[in-house]
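[1] following is a predicted model, sequence given first.
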Amino acid sequence: MTTTTVRPPFDPDAAAVLELAQIPPTITIDMLPGLRASSQGWNDAVTEDMLTEAGLTAREVTIPSYDGADIQLSIIEPVGRTGTGPGIYHTHGGGMMSGDRWAGIIPMFGWLHRYNAVFVTVEYRLAPEHPDPTPVEDCYAGLAWTGEHTAELGIDPDRLLIVGGSAGGGLAAGTALLARDRRGPALVGQLLEYPMLDDRDQTASTIQIDGVGIWDRGSNITGWTALLGDRRGGPEVSIYAAPARATDLTGLPSTYLDCGSAEVFRDETVAYATKLWEAGVQAELHVWAGGFHGFDLLAPDAAVSRQAFAAREGWIDRLFR
């Protein structure tokens, strides 16, 4: 099969915002300090005023991770919330190298009121200072703590959902695999937004998205190398670090996956959905025409972004009904 280097076109409305944002398509390791110091238009700066305006309250909990180190969780819920409702556990994006537990969560604020839900988001440690398995083990430690404290948190243990986007989508998938294999908290679903699943750099979409958009092939190599070092692309990479390597996806919860047609993660997302179906797992897949990586966060008012938000919420409606 011949792979063309001509990519599908970007959605024009979203692309107009991308041009204005002037975000470099390729992230290199030397850019990491600056990336961490500024949002680059990518991470949400969630303030106390924003939480108040959204009718939400947050508190922090410090828990031990797998190696005894302390990590933080933020617990967010509607002001005055009573009763029991779903739990939403969040793993943030940032290429395994940047971002924090607040990144990307603003579009989910409405879910907390809609479902009387509790939101738990984890501050996992970042590569390259903390390479694999630390990020996914931190995420699992937070999920395990959440599962152990459902009564205290007012979470229905039968309605615990894991959500992540980009690197956070890969970490959510890896955490779900760990929960399955360690008999950890039972998940009702996993919502994987344009997930970072495959370290091997062998798909058609990685060839097509090179030097364009956001988070291109070069950025992806940077992120996976930060996480895995010399193991990237080799035989010694676990399924929890790179879930695309898993050959057995049986026993996983109902899954929602989406991605853009014009992003690096397109083909690995489609392949993961196919593997889930082959394993008998209920999965819903959306490939948004013209979507580049993170199109919904960068251009939330574009029609394709509004459709993506609505489709995710529709899936959650059916999951939590």
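    Here it is on my side, so go on.
[2] drop to CA atoms for contacts and neighbour counts, all remaining ones
    OK.
[3] hey, which helix is longest across the chain?
    helix 303-320 (DSSP state H).
[4] show me which residues of that one are buried.
    Neighbour-count burial for helix 303-320 flags 304-305, 308, 311-313, 316 (criterion: 16 or more other CA atoms under 10 Å).
[5] my guess is Q72 is in a strand, correct?
    Yes - judged by DSSP: H, G, I helix; E, B strand; the rest coil, Q72 forms part of a strand.
[6] list the contacts of it.
    60-63, 122-124 (CA atoms under 8 Å, 6 or more residues apart in numbering).
[7] hmm, A186 and A144 touching each other?
    No - A144 is beyond contact range of A186, at 9.8 Å (criterion: CA atoms under 8 Å).
[8] start to end distance for stretch 26-37?
    Across stretch 26-37, the terminal residues are separated by 17 Å (CA to CA, to the nearest Å).
[9] give me the nearest residue to A14, chain neighbours excluded.
    Of all residues beyond its chain neighbours, the one nearest A14 is A299 (5.4 Å), with distances taken as CA to CA, 6 or more residues apart in numbering.
[10] the structure to be compared is supplied as follows:
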Amino acid sequence: MKLDMIDPELRRSVARIPRLPLRQKWGRRLVRALTVRRRTGGPVEGVDVGILGEDRGLRVYTPVGGGSGAALLWVHGGGYLIGDVAQDDAFCAVTACELGAVVVSTNYRLAPEHPFPAALDDVLAAWHRLLASAEDLGIDRERVAAGGSSAGAGLAACLVQRLHDDGGTQPVAQWLFSPMLDDRTAARRELDPVRHRVWDNAANRTGWGAYLGAEPGGPRAPDHAVAARRADLSGLPPAWIGVGDIDLFTDECRTYAERLRDAGVDCTFDLVPGAPHGFEAWAPDTHVSHGLLERARTWLGARLVGTTSQVRGGEVA
């Protein structure tokens, strides 16, 4: 993919992003070690950062004064292969501050050492830990959303499906940034020559294959493993899906948004021109990222305060 296809504001940053050696064990170990040590940004005024109980894999961002009673369970990205709560420190702290909501960011076991359902089981456990700690955190169990980025957004989408099937307290919204929703994309070999920036189809095939423990794109996938494989999307919570128009995941995100709407689920699809995968994370200080994050937080804030009638699903481009 040529640089002239990318928004001018993002070109310099994307040109510096290296190709990650994720197919090799040593490469994954190296990237994981570097990610754990990485904290994005400094402290955010007005937000206290701690852990939930004694679990360092559950990081809690609390607005000073306790917030509004709303909360968000956040799931980091990394293609199911890498990633850590540390990488989203600044994002989670700013989100907590701007929305007046408690944000709980969770780690999960990574593939290929821990294939499905390990990651989803961990995210489900984090959801229940958050709800069980509602009184201590000062939150309303009926005002909790689930969200994430990339593979984390795919896990969040699968989480809401599983919670729907299990019953009990449901998320009030699903908040999905460049979600990794469909393993069948990885099986489309015609996408390989495109060389999508940041996350291409070769990496996608590695991630899905490691997570599923099988070649992606097969005739069937386990229940709750691949969000886009679910036949019936009715009854799921309102969704916001944001993605760049030159992201590998653009088509699967658009299709999922359309299927949600067809199933009667309120869904906003925010398509950003000239934006590669995860741009808001690696170029957060650009105007294009600020615009996406402002729209996303406005949408989520409306759901968390119970004013969903003020914001209806649509498409932003």
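    In hand now; what should we look at? Keep in mind that what you see is a predicted model, and the values were worked out from it rather than measured.
[11] quick revisit: highest neighbour count among the contacts of Q72 of structure 1?
    Tallying neighbours with other CA atoms under 10 Å puts Y124 at the head of the contacts of Q72 of structure 1, with 27 neighbours.
[12] quick one: map that residue onto structure 2.
    Using TM-score structural alignment as the criterion, Y124 of structure 1 maps onto Y108 of structure 2.
[13] what distance do you get for that match to T250 of structure 2?
    Y108 of structure 2 is 25 Å from T250 of structure 2, where distance means CA to CA.
[14] just the buried residues of helix 303-320 of structure 1 now: which is nearest T82 of structure 1?
    Of all these, T82 of structure 1 sits closest to I316, with 20.8 Å by CA to CA.
[15] now that closest one: how far from L161 of structure 1?
    I316 of structure 1 is 9 Å from L161 of structure 1, where distance means CA to CA.
[16] cool, and S98 of structure 1?
    For S98 of structure 1, the distance to L161 of structure 1 - CA to CA - is 23 Å.
[17] who has more neighbours, the two?
    Under the criterion of other CA under 10 Å, the comparison of S98 of structure 1 against L161 puts L161 first, with 26 against 23.
[18] what helix or strand does the residue mapped onto that one from structure 2 sit in?
    Alignment note: L161 of structure 1 maps to A145 in structure 2; criterion TM-score structural alignment. When secondary structure is defined by DSSP states H and E, A145 of structure 2 falls within strand 144-149.
[19] D156 of structure 1 now?
    strand 155-165.
[20] other SSEs contacting that strand?
    Contacts defined by 3 or more CA pairs under 8 Å, 6 or more residues apart in numbering; DSSP states H and E place strand 155-165 of structure 1 against strand 85-91, helix 167-181, strand 189-193.
[21] of those, which is nearest L249 of structure 1?
    Taking those one by one with CA to CA, helix 167-181 is closest: 8.1 Å.
[22] okay, angle between the closest one and strand 85-91 too, please.
    120 degrees (axes from the mean of the first three to the mean of the last three CA atoms, to 10 degrees).
[23] quick one on the thing from earlier: so for G223 of structure 1, which of the helices and strands packed on strand 155-165 of structure 1 sits nearest?
    Nearest of these (CA to CA): helix 167-181, 8.9 Å.
[24] quick check: buried residues in that closest one?
    Residues 167-180 are the ones in helix 167-181 of structure 1 that count as buried (16+ other CA under 10 Å).
[25] got a list of what R182 of structure 1 touches?
    Applying CA under 8 Å, 6+ apart, no residues contact R182 of structure 1.
[26] what's the counterpart of it in structure 2?
    Match for R182 of structure 1 (TM-score structural alignment): D166.
[27] same check, this time on Q282 of structure 1
    For Q282 of structure 1, the aligned position in structure 2 is D266, judged by TM-score structural alignment.
[28] so that match touches L236, yeah?
    No - D266 of structure 2 is beyond contact range of L236, at 9.0 Å (criterion: CA under 8 Å).
[29] pick out whichever of the two has more residues nearby.
    Using other CA under 10 Å, the more surrounded residue of D266 of structure 2 and L236 is L236, with 23 against 20.
[30] could you find the counterpart of the more buried one in structure 1?
    Applying TM-score structural alignment, one finds that L236 of structure 2 aligns to L252 in structure 1.
[31] and for G209 of structure 2?
    Counting by TM-score structural alignment, G209 of structure 2 lines up with T225 in structure 1.
[32] ok, and the closest non-adjacent residue to its match?
    Once flanking residues are discounted, T225 of structure 1 sits nearest to R232: 5.9 Å by CA to CA, 6+ apart.
[33] distance of R125 of structure 1 relative to G213 of structure 1?
    R125 of structure 1 is 27 Å from G213 of structure 1, by CA to CA.
[34] returning to that earlier point: wait, a strand at the match of L236 of structure 2?
    No - per three-state DSSP, L252 of structure 1 lies outside any strand segment and is coil.
[35] ranges for the helices of structure 1?
    Ranges of helices in structure 1, per DSSP H, are 12-21, 32-37, 48-53, 109-115, 134-148, 150-153, 167-181, 204-208, 217-228, 266-278, 295-298, 303-320.
[36] OK, contacts around the corresponding residue of structure 2 for the residue nearest to A14 of structure 1?
    Counting by TM-score structural alignment, A299 of structure 1 lines up with A283 in structure 2. Contacts for A283 of structure 2 (CA under 8 Å, 6+ apart) come out as 10, 13, 289.
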